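Engineer: give the three-dimensional model of this entry:
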Amino acid sequence: MRTVGVEEELLLVDPDSGEPRAQQSAVLARAAQDDPGQDVFQKELFGQMLEFATHPQTDMADLGAEIVHCRKEAARLAGEIGCAVAALATSPLPVTPTIVAHERYRWMTGQYGMTAQEQLICGCHAHVSVASDEEGVAVLDRIRPWLPVLCALSANSPFWHGRDTGYVSYRSRVQRRWPQTGPNELFGSAERYHRLVRDMLASGVVLDSGMLYFDARLSARYPTVELRVADVCLRAETTVLVATLARALVETAARDWRAGRPPLDHSVNLLKLAGWQAARSGLGQDLLDPVTMLPRPAVEVLGSLLEHTGDALADSGDAAFVAEAVAELLRRGNGAHEQRLLMERTGSLRHVVTECVRRTQD
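Structural biologist: Below you'll find the predicted structure:
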């Protein structure tokens, strides 16, 4: 059974006003005070963010329990300094981001200028174990057209600094401002993947391999494929759904590779259009079908994803959970839908944030 680990980035906010607060250092200090050796909560680019990472898990119920625990711990630590955490992929309210004092972050600010300063966005990254770099690159080649569907499922960033963007995942559009993001052409081998990494590092445009913000990549630290397209999800159960589908996609791709089935040879330009469409309308309208790259109702594309990964989900025992979770997500809507409903009902972005603080921990 492949292991799955999740990294989630949370927004630190004032519990009353909903405005982001640059309290990351204080929260990390409290975490270190409680447990000097803790490695769950981690430093991020902006003081208004807090990241945590789960342990690798094989059982999705265990993964869900750890995500809930980490969110509650983050809320407790933030609450002890008069702050709160919200699983929001962008700030609905205006904010002036505060870049954390760190040599690497200073380099990024000097190198990328305004682009770096605009990146107060919160994502969800799923790490799925692979047996080798060859298997990992074969997986990367085969999951490319399915990644926009995960973006649509997780979409949780309709507002940006006081305005409705017209997108459901504006985070993914902001992230595209980096020069080293998005989908890749087919690699075909681990050697070609690593050659691209070496060439990009030699260019001097990026500092290290951790700055290669591909939609999916080989992790520089773990024997995993890292899927990076998802917004941080408002509800923990949506995070578990994304992680479960990520593992099923990786397992399906690895099986196809071993069976000699080639990847779909879609161009990067088409994949960019599919990512844009997912970020624009999410589950509300059409997505681009991962096989044909033609418009198709989102619910039908979701059905194709479940069919594509059906054997892997059945073998891992996750098929029933995924079917139920997808049905619930379609009934309730993703985080972007919930945020817009809150805004329609209250007319207050402040209320949107404070209510999302509560839903983050539900």
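Engineer: okay, CA-based contacts and neighbour counts for the rest of this
Structural biologist: OK.
Engineer: residues in contact with H337?
Structural biologist: 156, 168 (Cα atoms under 8 Å, 6 or more residues apart in numbering).
Engineer: and the strand or helix carrying it, what's buried?
Structural biologist: Per DSSP states H and E: H337 is located in helix 335-346. By neighbour count on 16 or more other Cα atoms under 10 Å, the buried set for helix 335-346 is 335-340, 342-343.
Engineer: could you also give me the structure for this second sequence? I'd like to compare it with the first:
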Amino acid sequence: MRTVGVEEELLLVDPVTGAPRALASEVLDRLTKCAVEGDGVPAGVFARELQGQQLEFGTRPQSGMEELGAEIVRWRRVAARHAREAGAALAALATSPLPARPAVNVSHRYQWMEEQFGLTTQEQLTCGCHVHVSVASDDEGVAVVDRIQPWLPVLTALSANSPYWQGTDTLYGSYRSRVWGRWPMSGPTAFFGSAERYHAQVDAMVTSGVVRDRGMIYFDARLSHRYPTVEIRVADVCLEATTTVLVACLARALVETAARDWRSGHEPLRHGVGLLRLAAWRGARSGLDGDLLHPLTMRPAPAQAVTAALLDHLREALDDSGDLAWARKTTAELLARGNGARIQRALYAHTGSLGDVVAACVRHTLGERQLRYPAGERTHPTPST
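Structural biologist: So this is what the prediction gives:
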């Protein structure tokens, strides 16, 4: 079974006002001390991100969704504990609902980015969720990248958790993805056809001087430059850990389905980058509260119908991994309950305070309940609502 790992970027906020606080260095110092002293935090789990108001962690490669969920919950709680000791709270928010003044972390890489991209770098206080799925080779990985592109906006819609930007309702479910799209090396990609063509494109982008290295190739789906994985980068960090696990589960099934289609000689859908960009925009704009573009036809269809089409597309892979019943049940619950964007807007409608929205999201970030598979044989840790 393919392994899957998750990287989550989290927001550090003031525990009283909810405004972002640039305390990542202090929190990481505490986490590093724990790793050195053998306090159950392995070195390398937590990392610095672009802005001082962000903290990132990465899970180990996992084969089971239950184990992946448990690790996500664990590292969220560990990070929150050390954030509290440094004077901050931790929120799984893809953008700050309250006005923020991002503080770019000091490093040669980040300083280069600030000089190269200016305001794009300075304003890029966004938190995403990246899913790594193992592949057997670069050839398989590129075949996967070519075949999953039309389905990726559905993952954006499911994960959408960034309706507010600088204190304003953007009318988007995932405004993070629109801010992220300012990078010139981001977004959907045209058909590659082979690993050779993929690497030639990446090499040409690096040689252009616009990007510093292969780590700055921000395609929606790419070959990881560090691991033997396809890295899917379209999701917001999810308010609830259950949604993160669902996104990872569906991402793995997308990779497996695409790899099987490649081995069987099935050609990918070739909608063209223009249509793929429109589908990505639609997924970010609507989230789960409007039409999406159907991946097969690129025509508008209700979010419920498009997510049903995704599950049908992935049915065989999900069934083989033992995740089909859970994925169907959890997707149905997400559609009924709403993603992070819908929850944030409901909180604001109830309280009238973006500060209160952040405070409630801090609690959502750390919540946990147990949802059983319909067969009652396995459980997945999921946050309470």
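Engineer: got a TM-score for the two of them?
Structural biologist: The TM-score (TM-score structural alignment, normalised by the length of the first structure) is 0.99; 362 aligned residues with a Cα RMSD of 0.6 Å.
Engineer: now the helix holding H337 of the first structure: which residue numbers in the second structure?
Structural biologist: Aligned by TM-score structural alignment, helix 335-346 of the first structure corresponds to residues 340-351 of the second structure.
Engineer: comparing that stretch with the first structure, how large is the average distance?
Structural biologist: Following the fit onto the first structure, the mean deviation recorded for stretch 340-351 of the second structure is 0.2 Å by mean Cα distance after the TM-score superposition for the first structure.
Engineer: got a list of what the nearest residue to L283 of the first structure once chain neighbours are set aside touches?
Structural biologist: Using Cα to Cα, 6 or more residues apart in numbering and skipping residues adjacent in sequence, the residue nearest L283 of the first structure is A298, 5.3 Å away. A298 of the first structure is in contact with 282-287, counting by Cα under 8 Å, 6+ apart.
Engineer: could you turn the buried ones of the residues you listed into a PyMOL selection?
Structural biologist: Buried residues within the contacts of A298 of the first structure, by 16+ other Cα under 10 Å, are selected in PyMOL with:
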select buried, resi 282+283+284+286+287
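Engineer: which one of the contacts of A298 of the first structure is nearest A274 of the first structure?
Structural biologist: L287 (7.0 Å; Cα to Cα).
Engineer: what's that closest one aligned with over in the second structure?
Structural biologist: Superposed on the second structure with TM-score structural alignment, L287 of the first structure falls opposite L292.
Engineer: R296 of the first structure: what secondary structure?
Structural biologist: With DSSP: H, G, I helix; E, B strand; the rest coil as the basis, the three-state label of R296 of the first structure is strand.
Engineer: quick one: residues contacting the counterpart of it in the second structure.
Structural biologist: Correspondence of R296 of the first structure to the second structure, assessed by TM-score structural alignment: A301. A301 of the second structure is in contact with 291-294, counting by Cα under 8 Å, 6+ apart.
Engineer: mind running it again at 10 Å?
Structural biologist: 290-295, 307 (Cα atoms under 10 Å, 6 or more residues apart in numbering).
Engineer: and Q117 of the first structure, by the same measure?
Structural biologist: 45-46, 96-99, 108-109 are the contacts of Q117 of the first structure under Cα under 10 Å, 6+ apart.
Engineer: let's see which of the residues you listed end up in helices.
Structural biologist: Residues of the contacts of Q117 of the first structure located in helices (DSSP state H): 108-109.
Engineer: can you tell me which of the contacts of Q117 of the first structure are classed as buried?
Structural biologist: Buried members of those, counted by 16+ other Cα under 10 Å: 45-46, 97-99, 108-109.
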